[in-house]
Structure formats: structure tokens, C-alpha cells
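A.B. asks: got a sequence here, can you build the structure:
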Amino acid sequence: MKNSTVLLFLMFLMLTSGGFAQKSNGQAFAAKGKDVFPPFKDRYLGQKPPGLVPQLFAPGMVSTKKHVESLYTFTPDMKEFYFNRVGGKYKKTTLFVMQYKNNQWSKASNLSTDIKKYRGRFKPGSSKIKNLAPFKDLPIIGFTVSSKGTYYVYFLKRDGSGHLSCSRLVNGKYEKPEKMDKHINSGKWIAHPFVAPDESYLMWDAEKNGANTPDIYISFRRKDGSWGPAISLGDKVNTAAYEQRPRVTPDGKYLFFWRGDKKARKDGSTYWVGNPYWVDFIQLRKELLKNSH
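C.D. replies: Take a look at the predicted model:
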């Protein structure tokens, strides 16, 4: 991964630092038999859902050509959607929110002056985790957490080395983070994990097999509790560009991820382009499961 990619990565962390990781996925609501989500036709900002070919998410509304949008997340009830934007008139990373009220989505509102207030909706943040044993003083970059409280955290250095570890909640206490096996921890720039609420799968991005841009991988949980091999999400998702930050919608239906690239101007200077994409995760998961056996 090029040094400029590290800068993009750090730019993303300025706002998030794990603070926007959701404690539980909205599928937990569905498991209780409660329809808390907006109607399907409205649920994704009124956008037409994609199939197995990833599509740019909400072009002109969220994804733009003038800016880089890198953070994107629904609240667990899918009645708020957050994203950030930088570039053009936004010299600093700026957070936006859209809210579903009175059967319609509001226009995007700028939250750059009130970020701390909205971070509270995505607790626990990394600062809180780092104050808990056995996470205290560990150089955790980010994390994902399952419905039963298992944390999957990642550690990453500027040279691209790092790894994913997990820590289970046992009898009200967290175990010491244990480094995951080679199925997960292979390649460089291993980052941005996302675990299913029931821990049936784990996704992350990394550079493998000599690649110089990251791709997204998935591992399925085996019957014996171990993790299966890392499976690439395929050439429809993973391209020569940068694919990072997988995240499944709270209803479990769609996979969101970031796709971007570094461009060069005539004067030799460089700039970034990139936006969130989405793809039908139910169909994709079926295809990937076939490849896991």
C-alpha cells in the first residue's frame, strides 16, 4: 500500500477511531420479531437496490464526483444514515446525517460542529474499550463486535504489518485478545473487520498475493467453531482499485464497501476519488458459501 493510502486511512480514522462501530447489528431487532426498519421501498434512501454487480450508492445524494465520501453507516434501526465528505469546498472531513421522519428522508445535514453528540449513538467507542481490561493500553486501531459481545480488533503499523485479534466475553469479563489464525492474518494492511451479529462470518480488507491495493475477504465460521479460509469477494467487488471497509446493512440484506483510487494531474500532483458502493449480500453470500467447501 502506498504512503498516500496511509494518509487516506488516517483521514478516515480522524472521525471514527472505532467510535462509529455499532455495538450490535439491526438483525438483532429482526430476531425479536419487531419490524423496526423503514418500509423496504424507503429503507435505503429510496434507492433502487443492486444485484450481484456493485452499484454506486445514492449518486448525487451521497456519492459525488467532486468529493470523497468514505464513512457510511446506518443506525441499527436504519432510520438514520451517516456519511462523511472531504474535497472541494470541504477542506476538512465533514460528517453528514440523513434522518427518516414522517415517511421520508431528510436532506443531508452537516454535523461537523457536533460530532461528539452523534458519536454517542454508536457506542462503545474505542476510547471506552481501551479503558477496559484487557484492552487497556493496547494500540487498537479499530474493531467490530458481535451481538454476544465478542470483539474483533485490529492492530496496524505504518509499514503495513499488523493483525486481527479476538476477545470473548466470558462470565462478564473479557479474555485477553488472541491473535487469529493464518486464515485471517495473511498479507499486509489487514484492517476494517466486520463480523456478523451471530459470528457466522467475518469480513475485512487486506493486500494479499503481492497486490498493491486492498481487496475484501470473508471467512465463514465452521461447525467446530474455527474459521474457514479467506475467500475473495470476487472480481465484481474486488478490482484494481482500492476496495475497503465492508459493512452489512442492519437488516442483513446489502453489503456496503468503499471503492476508490489515486489519480494524477498533468502537473504531477495527485488526488483521491472514491465513494461507497453496495451489492446484494444475500445473493453474494450464497455464491461465496459455495466456494467455501
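
A.B. asks: could you use CA atoms for every contact and neighbour count after this?
C.D. replies: Fine.

A.B. asks: next, the distance between the ends of stretch 246-256.
C.D. replies: One end of stretch 246-256 sits 6 Å from the other (C-alpha to C-alpha, to the nearest Å).

A.B. asks: just stretch 109-128 next, same as before
C.D. replies: Termini of stretch 109-128 sit 27 Å apart (C-alpha to C-alpha).

A.B. asks: from the middle of its chain, how far away would it be?
C.D. replies: 16 Å (C-alpha atoms, centre = their mean, to the nearest Å).

A.B. asks: next up, for comparison:
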Amino acid sequence: MKNIKTFGIFILLAFLISSCQESEKSNLTLLSDEIPTDIPLVFGEGIVSMDEAMDFAITFSPEMDEMYFTRRKPGGTNNILTSKLVDGSWTTPQLAFFSSNGTWEFEPHINPTGDRLYFGSTRPINDTLKSPGLIQWYSERKNSRWSEPLPLEKPSAATYMMYLTSSAKGNLYFTSQEEGAKPENGGIYYAMAEAGGYSDVQKMGNEINNGKMIAHSYIAPDESYMIFDGERPSGFGDSDLYISFKRNGSWTEAYNLGSKINTEQTEMAASVSPDGRYLFFHRGFEIQVEDDGSEWLGNIYWVDFRSVKESIKKSKNNN
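C.D. replies: Below is the predicted model:
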């Protein structure tokens, strides 16, 4: 009888484990053999994340059946690639429909409602020959198709707008800097959506903009948290990922995401899957090339964001 009970418990545990694994499956897991826990894994190895390239800044449609991300090969420019889920499989990534030859285009973001795709570009405006510098462009989804991109005229930053992300309310958060400031002294800025447009651009407080190379903010759809990267004396490497929570209308101090995510390499350009399950980020390193130059290489990683977030909340008493 004892052996029968033990066998029955074993069968039950096996069923529960199998059920949990099935419940964790999604469109995103089709690209990887393993589903990540609290240890980051390379995402889409050999498909999205390639050797001898820098892959970063990934975004997904709300249905998680379409993705856009940035790739830069040594000696090349930043390009945005896209892949779609067709008949249960992801297509081979190819250049996005709006790609423009000879210009940098990178760091795409699909807003939470799925009807706007933002990206940074140095392309000229209105067929002029001169680039306006790094500005944001956007495409709107109409009748299941993306429109031709237009430059984002408002809000307008003093210098550039990089890595723009949007909340469900349409509030925009991005990287920029003041006129004359050094690149390492840039930071995170925002503009609130209001009737007929946006508020004036404002710089976030010292809770976020504390350290050097503060950049690449991802805002939660409900604006309950923000993830960004930067260099601080307490960090683990060149650039680490941090998270700040909004409590009673104010942002908490930013907490390092910890040694399981941050390493001696560079971690940056975070985003979270639309279902809130997975945190995506770039991990990479610099290599020296001919003529005393350098290039960046690295992959897109993913990790179970729910366990990471709850662990930080618990340890910092942010329940």
C-alpha cells in the first residue's frame, strides 16, 4: 500500500510539473529550447541573437506574434529587423519595411495598445539631403498594416530623443541631454500626454538620473515601474540594469537588478514582454579592431521578470 501511495504522489508531481511547464509556454518560447527562470538565457540563439553581431532593443506586438529588434554588424550601421509568427513558426528576421539605406535606425518600440511603432533614425526629412540628427519616427497600425513612418514633431527635446517607450496612457519616456552636455551626463526625460498633444519635456529626478550614462528607460504600461541602465559606483560592470517603483505618485530610489542579471559586461536596453512574464535586455562587450577602433558584440537575453521583480520588492520592502 505504501508503494502505491508513493507512486501516486510521484505521478501527481509529474503531472503538476508538466502542467506548469505547459502554462509557461507562449509564442516567445517557440524560439528557445529552454524557458528561463531567474537565470538569463540567450533569446532566439542563431535566429534573433547572432554571433559576431550586436543584437539589442527588442519589442513585441501585444499579441506577441510580431517582433522588431536592432542589429549592428561590425563595420555596419544599426538596422531594425522584424519577424512574424506564421503558422506556428517565426519567420527568418529581415529588414523592417521602413528601412532606409545609409542611415542609422534602431531601438524600436511598439506601444501597449499596439497601434504605434516608434524608432530612432538619422534619416533626412522630406527627401532633404541633410540629416536632422537622431530623432524619433513613428508608424501607425491601420487595418492590420503599418503606415509609412513620419517624424515625431512633438514632444521635442533640446538635443536628441533616443529609446522612446510609451505607457498605456501615451506618456513618453526617452533618453536625451541638455545642450552642451557631455554624453555621459545625459539622462531620462518624459512628456505627458494631454489633450491635443504633450506637456513640455521634463527631466526625471535624482532617483533615476543618478550616475553616468543613464539611458534606455522602459516604462511599465501602467507606469508602476521603470527599468533603465547606467553606471554607478555600486554596479557590477560597465553598465547595469536598475529598477525604480512608483509609490504614491513618487519614484523610489533605483535598485540594481542583481548579480544574476548584471555582470562585468554591459547590460542595457531593457524591455518587458506584453504579458509581463519576461524581461529582455542586451548583454555585450567591446572588442578592439584595426586602426585602433572598437566594435560592440552581444546578444539579447531574457529572464523570468516576475520572480526578479518580486524578489526586489520583497528585499526592499516595496510590497
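
A.B. asks: for residue 188 of the first structure, grab the count of nearby residues.
C.D. replies: 24 (other C-alpha atoms under 10 Å).

A.B. asks: please say which position in the second structure it maps to.
C.D. replies: With TM-score structural alignment as the criterion, residue 188 of the first structure lines up with residue 212 in the second structure.

A.B. asks: how near is its match to residue 255 of the second structure?
C.D. replies: 15 Å.

A.B. asks: can you show me the helices along the stretch 51-200 of the first structure?
C.D. replies: All helices of the stretch 51-200 of the first structure, identified by DSSP state H, counting those that start in this stretch, fall at 115-119, 126-129.

A.B. asks: ok, now which ones touch the residue sitting nearest the centre point of the second structure?
C.D. replies: Residue closest to the mean C-alpha point of the second structure, counted by C-alpha atoms, centre = their mean, is residue 271 at 2.9 Å. Applying C-alpha atoms under 8 Å, 6 or more residues apart in numbering to residue 271 of the second structure gives the contacts 57-59, 218, 227, 279-281.

A.B. asks: nearest spatial neighbour of it, skipping sequence neighbours?
C.D. replies: Ranked by C-alpha to C-alpha, 6 or more residues apart in numbering and with sequence neighbours excluded, the top spatial neighbour of residue 271 of the second structure is residue 280, at 5.2 Å.

A.B. asks: burial count for residue 240 of the first structure?
C.D. replies: The number of residues packed near residue 240 of the first structure is 14, by other C-alpha under 10 Å.

A.B. asks: next: residue 287 of the second structure.
C.D. replies: 11.

A.B. asks: same check on residue 39 of the second structure?
C.D. replies: 13.

A.B. asks: the first structure: which residue goes with the residue nearest to residue 271 of the second structure?
C.D. replies: Here residue 280 of the second structure is matched to residue 256 in the first structure, going by TM-score structural alignment.

A.B. asks: what number of residues lie near its match?
C.D. replies: Residue 256 of the first structure: 23 surrounding residues under other C-alpha under 10 Å.

A.B. asks: likewise residue 204 of the second structure?
C.D. replies: Neighbours of residue 204 of the second structure using other C-alpha under 10 Å come to 15.

A.B. asks: name the residues that touch stretch 51-63 of the first structure?
C.D. replies: When contacts are defined by C-alpha under 8 Å, 6+ apart, stretch 51-63 of the first structure is touched by residues 45, 47, 69, 83, 236-237, 275-281, 283-284.

A.B. asks: scan those residues and report the most crowded one.
C.D. replies: Neighbour max across those (other C-alpha under 10 Å) = residue 276, 28 neighbours.

A.B. asks: quick check: chain neighbours aside, which residue is closest to the equivalent of that residue over in the second structure?
C.D. replies: Alignment note (TM-score structural alignment): residue 276 of the first structure maps to residue 300 of the second structure. In this structure, residue 300 of the second structure finds its nearest non-sequential neighbour in residue 282, 4.6 Å apart by C-alpha to C-alpha, 6+ apart.
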